[in-house]
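Engineer: here's my sequence, what's the structure:
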Amino acid sequence: MQGILYICATPIGNLEDVTIRLLKTLRAVDLVACEDTRQTVKLLNKYKIKKKLVSYHEHNKKGKEHYIINELINGKNIAVVSDAGMPAISDPGEELVKRAIEENINIEIIPGPSAVIAALAISGVDTSKFIFEGFLPERQGKRQTELRRIEPETRTSILYEAPHRLLATLEDIKEIMGEERWVVVARELTKKYEETKRGTVIDLINHFKTNPAKGEICIIISGKKEKTKKADMTQIIEEVETLIKNGENKKEAFKIKAREYNMKKSEIYNFFEKNKS
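Structural biologist: Modelled structure (predicted):
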């Protein structure tokens, strides 16, 4: 009987951010595949868990994936963890999951902390729609190419960045997206020196020039504001009537056009009622 592959989210900083299910899983499995055994053992020691560990990281993943899959086929239950957060998201694990699927091995997710979601939730920018870009290229030319692709994006964009490249990336954001683009830098989330700075990109450049950043960093870039259509009430009412004629609920039709033209729903409704008579 084949074993089960558990994809386990671990704390992104504060070791108390564990779930009961994670601890139960780590105690029950036969083996823990981890990005850095020195990091994982800190978590295991805190909760008095003794378990066989095997390193599984970016530089050895091909060989170790073969070993892990064989162990699973032979009935071993294995937990995969990264140094922090969710494996397979900008961390090793994606290819292992694909291999396990190909071998019809059962996979279970043990959800938990995520730096991406934590940074977004605390950012204060629009959370209704967002994209995650991971780490941008190290070389400036390629990094700027990626930022030009992101620049027209109306959804919130989330990036990871290393502290020694933070200023260079902020400078590139300023050059490509303008000085007034709203940006949030969240670093060392859940740790002792957690910091979240919000402001225009030029504000953040000035801050981090005199306060060099350290630790794990998320950059949240607000989406590009869409140009609001110029309001022509007669045209708006015609569009409302078209929506209603096509089967849209009257209240919903007013709501759709109010959002589209950045107006109050009552303005459109009052004009509609006034001109109806």
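Engineer: switch to C-alpha atoms for all contacts and neighbour counts from now on
Structural biologist: OK.
Engineer: for the nearest residue to I101 once chain neighbours are set aside, which three-state class applies?
Structural biologist: Using Cα to Cα, 6 or more residues apart in numbering and skipping residues adjacent in sequence, the residue nearest I101 is I107, 7.9 Å away. Classification of I107 by DSSP: H, G, I helix; E, B strand; the rest coil places it in strand.
Engineer: do I have it right that I107 meets I7?
Structural biologist: Yes: judged on Cα atoms under 8 Å, I107 makes contact with I7 at a distance of 7.4 Å.
Engineer: which one of the two has more residues nearby?
Structural biologist: For I107 versus I7, neighbours defined as other Cα atoms under 10 Å are more numerous around I7 (24 against 16).
Engineer: one more, so I can put them side by side:
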Amino acid sequence: MGKLYLVPTPIGNLEDMTLRAITVLQQADLILAEDTRTSGKLLKHFEISTPMQSHHMHNEHKTVPAIVARIQGGETVALISDAGTPAISDPGFLLVRACVQEGVTVDCLPGATAFVPALVNSGLPNDRFVFEGFLPVKKGRQTRLLTLTEETRTMVFYESPHKLVKTLGQFVEYFGGERPASVSREVSKLHEETIRGTLSDVLQHFEQHPPKGELVVVVGGKK
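Structural biologist: This is a model prediction of the structure:
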């Protein structure tokens, strides 16, 4: 029987790619990529010629059984996302679950992910934290925020640039403007920066300076 590898890819700086990740991708029989065009550039940079197949949120429900069958038949399959660690706010969970259920070996390599550097850089307590990823866009959003008002651990969120100000405004409304927070932008990229302060401070900053790039929001828990 083969094996499924989950391989983290750089979220910014290409030097964040590990030697082990390169080796696994070179030796795999198949690479599953969220976007083959994006991943094609990465593979070309590291001179990796392994065949690729598209695997994303719109087709993973249909493709999982066939992929599991290929691994059971002896193939080694590597899953990558556009950036970061697969299955962390990216496709991957369904395939991992199916492999586990079928007794297929799964090996996730350590590597790049945006929320860990952002959490550490925030200066907020990180001995206990909760990763919330992207909040629900509509249905369930208010319920989730109400639940989190009682959360005592540091909270970590992903957010897109065009929704950040609205989300920070909701955080001020539900958590209070004096709650400590930080927003890390473009982690591991050329224009990386972290803005720290109270939620009100951070909101005011991004109202005056519209954000660009990938964002991680870290909010202190209730005391």
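Engineer: report the TM-score for the pair.
Structural biologist: Scored against TM-score structural alignment, normalised by the length of the second structure, the superposed chains reach a TM-score of 0.96; 223 aligned residues with a Cα RMSD of 1.2 Å.
Engineer: who's in contact with the residue nearest to I101 of the first structure?
Structural biologist: 4-7, 97, 100-101 (Cα atoms under 8 Å, 6 or more residues apart in numbering).
Engineer: and those residues, which of them are buried?
Structural biologist: 4-7, 97, 100 (16 or more other Cα atoms under 10 Å).
Engineer: about what we covered before: closest to T25 of the first structure out of the contacts of I107 of the first structure?
Structural biologist: Nearest to T25 of the first structure, judged by Cα to Cα, of those is Y6 at 8.0 Å.
Engineer: give the helix, strand or coil label for the closest one.
Structural biologist: strand.
Engineer: hang on, the earlier thing: okay, the contacts of I107 of the first structure in a markdown table with distance to N275 of the first structure next?
Structural biologist: As requested, the contacts of I107 of the first structure are arranged in a markdown table below (distance: Cα to Cα, whole Å):
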| residue | distance to N275 of the first structure |
| --- | --- |
| I4 | 67 |
| L5 | 65 |
| Y6 | 63 |
| I7 | 61 |
| V97 | 61 |
| A100 | 64 |
| I101 | 62 |
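Engineer: before we move on, back to that, could I get the buried ones among the contacts of I107 of the first structure as a markdown table with distance to D83 of the first structure?
Structural biologist: Converted to a markdown table, those look like this (distance: Cα to Cα, whole Å):
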| residue | distance to D83 of the first structure |
| --- | --- |
| I4 | 21 |
| L5 | 18 |
| Y6 | 15 |
| I7 | 13 |
| V97 | 18 |
| A100 | 21 |
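Engineer: now flag whichever of these is closest to P111 of the first structure.
Structural biologist: Among these, and counting by Cα to Cα, the member closest to P111 of the first structure is I7, at 8.0 Å.
Engineer: wait, doesn't that closest one sit right on G85?
Structural biologist: No: applying Cα under 8 Å, one finds I7 of the first structure not in contact with G85, separated by 10.7 Å.
Engineer: measure the residue lying farthest from the centre of the second structure to F175 of the second structure for me?
Structural biologist: Here the centre of the second structure is the reference, and by Cα atoms, centre = their mean the most remote residue is G73, at 30.2 Å. Distance of G73 of the second structure to F175 of the second structure, computed by Cα to Cα, to the nearest Å: 52 Å.
Engineer: same deal with T198 of the second structure?
Structural biologist: 11 Å.
Engineer: higher neighbour count, those two?
Structural biologist: Ranked by neighbour count (other Cα under 10 Å), T198 of the second structure and F175 place F175 first, with 23 against 19.
Engineer: pretty sure the more buried one contacts T149?
Structural biologist: Yes: if you go by Cα under 8 Å, F175 of the second structure and T149 touch, sitting 5.7 Å apart.
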